[in-house]
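Student: Sharing a sequence plus its predicted fold:
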Amino acid sequence: MRVILVILLFLVFAYSLGLVLANNTEVAVNLIFSQAPAMNLGLLLIICLVLGVIIGMLLALLLFRVLQNKWEISRLNKENRALQDQLKQANIAIDRQANAPTINEVAGLSPHVEAPSRVEKY
């Protein structure tokens, strides 16, 4: 892996050096509010390329973070709906159980009359 990285860095350096040597004319750079000193066209191209890559990577990371947050929100909303459905089902089951007839009602006993108890005397 390191060998591939070293070869890749060497190729980028060689390309940059070739770009600077092939475009060796001096160019004045006008930055709307200021003026940069004249610099080599190849160097200016490399600087612009590097800045473009860095800004592109930062924007891609920001966009990925936004998408990741949207996915997380969507997942949590879905989980929230599922939990609300489970809560509704549990409430329905509790209501059914609370309204179910008791043993006394099924046996025909009055709810106020208690079953006779045996009291043992010693």
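Tutor: Sure thing, it's come through. Residues are numbered from 1 along each chain as shown.
Student: going forward, measure contacts and count neighbours with C-alpha atoms only.
Tutor: Will do.
Student: How far does the host helix or strand of residue 43 sit from its chain's centre?
Tutor: Following DSSP states H and E, one finds residue 43 within helix 41-99. Distance, stretch centre to chain centre, for helix 41-99: 4 Å (CA atoms, centre = their mean, to the nearest Å).
Student: Could you list every helix and strand that that helix packs against?
Tutor: In terms of contacts (3 or more CA pairs under 8 Å, 6 or more residues apart in numbering; DSSP states H and E), helix 41-99 is packed against helix 2-22.
Student: Going by neighbour count, which residues in the helix it packs on are buried?
Tutor: Buried residues in helix 2-22, counted by 16 or more other CA atoms under 10 Å: 16, 19, 20.
Student: Can you name the residues in contact with that helix?
Tutor: Residues from elsewhere that reach helix 2-22 (CA atoms under 8 Å, 6 or more residues apart in numbering): 40, 41, 42, 43, 46.
Student: Got another one to weigh against that:
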Amino acid sequence: MRILLLVLLFLSFAYSLALVLANNTEVGVNLLFSQAPTMNLGLLLILCLILGIVIGILLALLIFRVLQNKWEISRLQKANASLQEQLTQANVVIDRQANAPTVDEAVYGATAVNIQDSAVDSVNEGASLTKQKRDY
């Protein structure tokens, strides 16, 4: 990787040197509100090229960051929708279990459970009456 970087750096330096030597005419640069001193045309081309590359890289990084954030938001929205669906399904299962008949109701029916509950209540009442008789 370092060798590739060194080769690219050497090629860009060689290109810049050839550009400066081939375009050695002095030109004046007129900026809208000021005048820059005269400079070598090759040097001006290199400065404009470097400035364009730097601005392009910065804009590309900014756009990539925006796109990366949009992708992340989209991924999180999909995950949120999936989790909402799982939550809905879990609530349906919980409601079914809460409304499902118990084992006693399933085996004996609802009336048998009610009779059994009333029998337990009457036994409890009898036990409390017996206890009250002993206390007198």
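Tutor: Received the coordinates, thanks. Not measured: the values here are computed from a predicted model.
Student: Out of the contacts of helix 2-22 of structure 1, which end up buried?
Tutor: Buried members of the contacts of helix 2-22 of structure 1, counted by 16+ other CA under 10 Å: 41, 42, 43, 46.
Student: Let's have those in JSON lines, adding distance to residue 58 of structure 1.
Tutor: Shown next, in JSON lines, are those (distance: CA to CA, whole Å):
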{"residue": "41", "distance to residue 58 of structure 1": "26"}
{"residue": "42", "distance to residue 58 of structure 1": "24"}
{"residue": "43", "distance to residue 58 of structure 1": "23"}
{"residue": "46", "distance to residue 58 of structure 1": "18"}
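Student: give me the number of residues near the equivalent of residue 113 of structure 2 over in structure 1?
Tutor: Under the alignment by TM-score structural alignment, residue 113 of structure 2 pairs with residue 109 in structure 1. For residue 109 of structure 1, the count of nearby residues is 12 (other CA atoms under 10 Å).
Student: What separation is there between residue 109 of structure 1 and residue 99 of structure 1?
Tutor: For residue 109 of structure 1, the distance to residue 99 of structure 1 (CA to CA, to the nearest Å) stands at 17 Å.
Student: To which secondary structure element type does residue 38 of structure 2 belong?
Tutor: Following DSSP: H, G, I helix; E, B strand; the rest coil, we place residue 38 of structure 2 in the strand state.
Student: Which residues lie in contact with it in this structure?
Tutor: When contacts are counted by CA under 8 Å, 6+ apart, residue 38 of structure 2 is found next to 26, 27, 28, 29.
Student: What helices and strands are in contact with the next helix or strand after the helix holding residue 43 of structure 1?
Tutor: The C-terminal neighbour of helix 41-99 of structure 1 among helices and strands, as given by DSSP H and E, is helix 103-107. Counting contacts by 3+ CA pairs under 8 Å, 6+ apart, helix 103-107 of structure 1 is packed against no other helix or strand.
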